[in-house]
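>>> What follows is a predicted protein model with its sequence.
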Amino acid sequence: MPPQLIAGSVNVLAAPRERHDEILTPAALDFIGTLADAFHKRRQDLLKERRRQAIRLAAGSPLDFPLVTRPVRDDPDWRVAPPAPGLVDRRVEITGPPERRMTVNALNSGARVWLADFEDALSPTWENVIAGQLNLLDAIKRRIDFTTPEGKEYRLVGDRPLATIVVRPRGWHLDEEHLECDGRPVPAALVDFGLYFFHCAQRQIDAGLGPYFYLPKLENRYEARLWNDVFVLAQELLGIPHGTVRATVLIETITAAFEMEEILYELRHHSAGLNAGRWDYLFSLIKTFGHRTDFSLPDRAQVTMTSPFMRAYTELLVSTCHKRGAHAIGGMAAQVPDQDPQAHKAALAMVRLDKEREAEDGYDGSWVAHPALVPLCREVFDGVLGERPHQLDRTRDDVEVSPAQLLAVRRVSAPPSEQEVRTNITVALRYFAAWIRGQGAVTLDGLMEDAATAEIARVQIWQWLRHRAVERETVLCILDEELDALGAEFPFAPLEEIRDLFARTALAAELPLFFTSGAYTRHLVHTTEARS
């Protein structure tokens, strides 16, 4: 007997707005409620295990490839599912929040894939979350065309293929406080996944594609197994064939880097590969080992992809993926076009070197944040792939990576410069200011930044303070100066809220795991009467 939906299990704790009823239908809410009810306890248990693991690592417990899963790693025969339609050739992918203009630009960009990002690139206001779902539905129905008040038109082009949509839901650690199930907030991951899957899965199948996802912030194989079980139940509930869902996992935590094969194995019937989420990976490394002096990183700008521990991580990812028939997708090029010709030329040169390294290492594609970078990324991968859709045949048998190599962070003895401290403070403050007002993707100093940038900036300040690489008085002085500068540029910026957010996430004795968790509740949640 097929599973049954739990009728009337989810309450909406927000006032209805225009077109919200198209997404928040009773049937869609029942679908989300069924998922939330089925997986609530497992999710809570896994989040508790995250905290226990963090304590163990802080106490000096070694991080190693799991002994218990060695049979999985040693078994040469298993493979993930073959590439799904629309995900065979992924040589260039563009990322961005599912805002209306971005939706049109991304689909028209010439990229093979668009990562519609409900996580780091979206400030999760209730309006942004539901508008994002509406934009995806409109795009799939090809009714996304619109004109701005200034008269600029955005329309889908009809003479070339559109990018394949892949949705990144929010991570397991986040709640959606505008939806309530059994008196509890609904996990944000299940809201983003569930609404898109309910409304768009069959439509994408009918279009010759499928419901595809990017999975963020996973820390181990058990969290991948949870996602796999969500996919299985969702497919059963809607009568969709098993294995139709495909998911690419971002390897963006240090613990997940030690379980890449296991994560692929857990998702093998639904897997679309792994991605090198390098900015969040640095954030995870500092967050996990920031209490240790031997993991004191230099300023983030100096930690390049050629650093030994980053080379170990990225090469292991390619080797792991291709061993199992899975796509390996490279990291983000965040540069945006610059009006200064020299600056623009220098930025493109940096992007080219980065993409050349990835293509030559065996990656099957890579990310860009701006449509202007799509031709460059495509050109680089065209030069390596030619007419081939990928390079899965490059198994990289030459790669051997040890736990020590993944953790071979070069200790920095020199303190950060005042400018490096100031840059991190400035980036965090300006991103916080944008995020609080509902903007999750922000251009700062020629780069398209998202929440991962602010996370790295604030944990670096915390780590430098903890190890007395910089004096607290210096940080507080720069903080005051940069808040004054921010207020002068944006007179209506909520400076006290921004200061408070920085103090709680960068200056506290204990480091919060994510700035987004507490800041969401404090700054973005506006609950009203429940809708019956």
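On my side now, so go ahead.
>>> From here on, just use CA atoms for contacts and neighbour counts.
OK.
>>> which helices and strands does the helix or strand harbouring Leu107 pack with?
Leu107 belongs to helix 100-108 when assigned by DSSP states H and E. Secondary-structure packing of helix 100-108 (3 or more Cα pairs under 8 Å, 6 or more residues apart in numbering; DSSP states H and E): strand 92-96, strand 113-117, helix 126-140, strand 153-154.
>>> Now render those as TSV, adding distance to Pro169 and mean neighbour count.
Written out in TSV, the entries for the helices and strands packed on helix 100-108 read as follows (distance: least, Cα to Cα, whole Å; neighbours: other Cα atoms under 10 Å):
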stretch	distance to Pro169	mean neighbour count
strand 92-96	12	27
strand 113-117	7	27
helix 126-140	10	20
strand 153-154	25	14
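>>> One more to weigh against that first structure:
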Amino acid sequence: MSFDTKVSGVTILTKVTPEQAEILTPEALLFVATLHRTYEPTRQALLQRRKDRQQQLDQGQLPDFLPETRHIREDGTWRAAKPAPGLADRRVEITGPVDRKMVINALNSGAATFMADFEDSTAPTFSNLVDGQKNLKDAIHQRISYTAPNGKQYNIRKDGKIATLIVRPRGWHLDEKHVLVDGQIVSGSFFDFALYFFHNARKSLEIGIGPYFYVPKMESHLEARLWNDVFNTAQDYIGIPRGTIRATALIETILGAFEMDEIIYELRDHSAGLNCGRWDYIFSFIKKLRQRPEYVLPDRSDITMTTPFMDAYVRLLIKTCHKRGVHAMGGMAAQIPIKNNEAANKAAMDKVYNDKLREVKAGHDGTWVAHPDLVKIAMNVFNEHMPQPNQLHIRREDVHVEAVDLLNTNVKGAITEAGIRANVSVSLLYMEAWLRGLGCVPIHNLMEDAATAEISRSQLWQWARHQARTREGVPVTAEYLLKVLDEEVDKLAQSMGEQGFKASKILEAKKHLATQITGKDYGDFLTSLLYDDIVELDNPKARI
């Protein structure tokens, strides 16, 4: 029997547990439906605009600053909202998925804030999403605990020194196929935002830290305008003042980088600044310019924050944010502690230290880490070089970034067989884990999420498309990459053993990856490409 939502026009197409029903209340689902009915036409128009823009790029147009919004960029008088309570000092932010143990560990980690991620770190099974909402509600209401299979207890620390909670809903491009409103699939953005906001906004205000959000993968200021409209509607709906919500926009698309001022402007009453979503940014750079041979990049390991187009992006983001009085947040340290290898672990931790030192000296107000053990390293760096809560006073008026700087691919490096095999391996292993419901997994001593897997498969596509050659002179063809794919799958079969391999999703991952590395078909997002494989409908005939 399907779940009775008790809301006209709202249908849930999968099983719902009693605990999940506490989140999927009629009142909360009515709010989801209200957002859908009000704003779904705008979302669809913006998604079509993305497709139209991609066609223009494919035909030779290059990204540039918008002439029609020049007045916003050049007007030096306007400012966004002042930092909200709990967000004035964000020197170290930890990020990760919304499973119960992670939520407790992140809140207890000593970081200033915790970004609970429904997007790149969470595979969107219905259970992951709704159970994650329950975990966050329990956290905000200070009743969260967890007992591990080995009996170990996890609880929120009692000294009050827990991280400020910030929630990242899914991006505008992602759907929630388990939920229909008036027969239409609901946006993953509306679903994630609405459930968290409805259940937690008032309690957040009561404890003085929120409700706060990160908004991902926007490609234009018009997409920020839609978020701002949603925020105003949400606040009016439950009767709290406009401007209560604060949102940090991730600049993780090359098109978004050309509209930083405009994105802050659209969100200005709700803006908490911008973040350098650097892994997705590299992915977007490749993806948007993928038909242009002059933008072919070398091995992923050669693309660093000192690479010209990345350096320009960082400098412009810091200058833009501080000009408007909001935080400029640094990027993710993907390293994780390496056990049983002291030398390798020291080298990895040194990379984290140097990365965070570069960020704080550049003028960032804070940074991201993915593992609790990295919080102390990042905190020490920022404490030493940023004794005050932030660096909004550093205006970076020395910075002058033009369009050519954001597109400068003068990158030192090469395409290598090792780089190709690493990309194939990371893509396979991440996609396999995602198909099992895991969105954030350690691979080759790095914490990989959807963004880093996207770089890997996009580079393979790009190299095949433009008939690149390795440093050794080997042409990178579709046939060559498919051969490498077979070989890497064989290696995994041997390392996993027969039983482990059969129990894995490697063959399903291989099937999908094989369609993405020939230089022909290119899925907009891996998460969209794989999504139907984890959709679980109560009635398969109801599949949309």
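On my side now, so go ahead. Owing to the predicted nature of the structure, the values given are computational and were not obtained by experimental measurement.
>>> picking up where we left off before, the helix holding Leu107 of structure 1 against structure 2, how far on average?
Average distance, helix 100-108 of structure 1 versus aligned residues of structure 2 after superposition (mean Cα distance after the TM-score superposition for structure 1): 0.4 Å.
>>> Val374 of structure 1 contacts Val380, correct?
No - with the criterion set as Cα atoms under 8 Å, Val374 of structure 1 and Val380 do not qualify as a contacting pair; they are 10.1 Å apart.
>>> I'd like the distance between Val368 of structure 1 and Leu156 of structure 1.
Relative to Leu156 of structure 1, Val368 of structure 1 is positioned 20 Å away (criterion: Cα to Cα, to the nearest Å).
>>> hang on, I meant Glu93 of structure 1
Counting by Cα to Cα, the gap between Glu93 of structure 1 and Leu156 of structure 1 amounts to 18 Å.
>>> ok, the closest residue to Leu209 of structure 1 other than its chain neighbours - contacts?
Using Cα to Cα, 6 or more residues apart in numbering and skipping the chain neighbours, the partner closest in space to Leu209 of structure 1 is Pro85 (5.3 Å). Contact criterion Cα atoms under 8 Å, 6 or more residues apart in numbering gives 208-210 as the residues in contact with Pro85 of structure 1.
>>> quick one, which of Val368 and Leu156 of structure 1 is more surrounded?
Taking Val368 of structure 1 and Leu156 together and counting by other Cα atoms under 10 Å, Val368 has the greater number of neighbours (27 against 19).
>>> mind listing the helices in the stretch 251-400 of structure 2 by residue range?
254-257, 260-266, 278-288, 308-323, 342-362, 375-385 (DSSP state H, counting those that start in this stretch).
>>> Contacts for the third one next, please.
In this case it means helix 278-288 of structure 2. Judged by Cα under 8 Å, 6+ apart, the contacts made with helix 278-288 of structure 2 from elsewhere in the structure are 54, 57, 251-254, 295-297, 331-332, 451-452, 454-455, 458-459, 462.
>>> in structure 1, what residues pair with it?
In the comparison with structure 1, helix 278-288 of structure 2 aligns to the range 278-288 (TM-score structural alignment).
>>> Centre of the chain to that stretch, how far?
Using Cα atoms, centre = their mean, to the nearest Å, we find the averaged C-alpha position of stretch 278-288 of structure 1 to lie 12 Å away from the chain's own average C-alpha position.
>>> Next, the mean deviation of that stretch compared to structure 2.
After superposition onto structure 2, the average distance of stretch 278-288 of structure 1 to its aligned residues comes to 0.4 Å, using mean Cα distance after the TM-score superposition for structure 1.
>>> now swap in stretch 184-198 of structure 1 and tell me
Compared with structure 2 after fitting, stretch 184-198 of structure 1 deviates on average by 0.4 Å (mean Cα distance after the TM-score superposition for structure 1).
>>> ok, and what's touching that stretch?
Applying Cα under 8 Å, 6+ apart, the contact partners of stretch 184-198 of structure 1 are 23, 28, 31-33, 35-36, 118, 129, 133, 136-137, 167, 169-180, 211, 238.
>>> re earlier: got the helices and strands packed on helix 100-108 of structure 1 as JSON lines, with distance to Asp77 of structure 1 columns?
Conversion of those to JSON lines gives the following (distance: least, Cα to Cα, whole Å):
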{"stretch": "strand 92-96", "distance to Asp77 of structure 1": "30"}
{"stretch": "strand 113-117", "distance to Asp77 of structure 1": "29"}
{"stretch": "helix 126-140", "distance to Asp77 of structure 1": "37"}
{"stretch": "strand 153-154", "distance to Asp77 of structure 1": "48"}
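>>> which one of these lies closest to Ile436 of structure 1?
Ile436 of structure 1 lies closest to helix 126-140 among these, at 12.3 Å (Cα to Cα).
>>> Show where the closest one falls in structure 2, residue numbers please.
Counting by TM-score structural alignment, helix 126-140 of structure 1 sits on residues 126-140 of structure 2.
>>> for the longest helix along structure 2, which positions count as buried?
Criterion DSSP state H: the longest helix present in structure 2 is helix 26-58. By neighbour count with 16 or more other Cα atoms under 10 Å, helix 26-58 of structure 2 contains the buried residues 26-36, 39-40, 43, 46-47, 50, 53, 57.
>>> what's that helix packed up against?
Using 3+ Cα pairs under 8 Å, 6+ apart as the contact criterion, the secondary-structure elements in contact with helix 26-58 of structure 2 are strand 10-12, strand 175-181, strand 184-187, helix 188-207, helix 221-238.
>>> circling back: mind giving me the ChimeraX select for the contacts of Pro85 of structure 1, buried ones only?
Provided next is the ChimeraX selection string for whichever of the contacts of Pro85 of structure 1 are buried by 16+ other Cα under 10 Å:
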select :209,210
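>>> can you list the contacts of Pro85 of structure 1 in a markdown table and add distance to Gly325 of structure 1?
Output for these, formatted as a markdown table (distance: Cα to Cα, whole Å):
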| residue | distance to Gly325 of structure 1 |
| --- | --- |
| Gly208 | 22 |
| Leu209 | 20 |
| Gly210 | 19 |
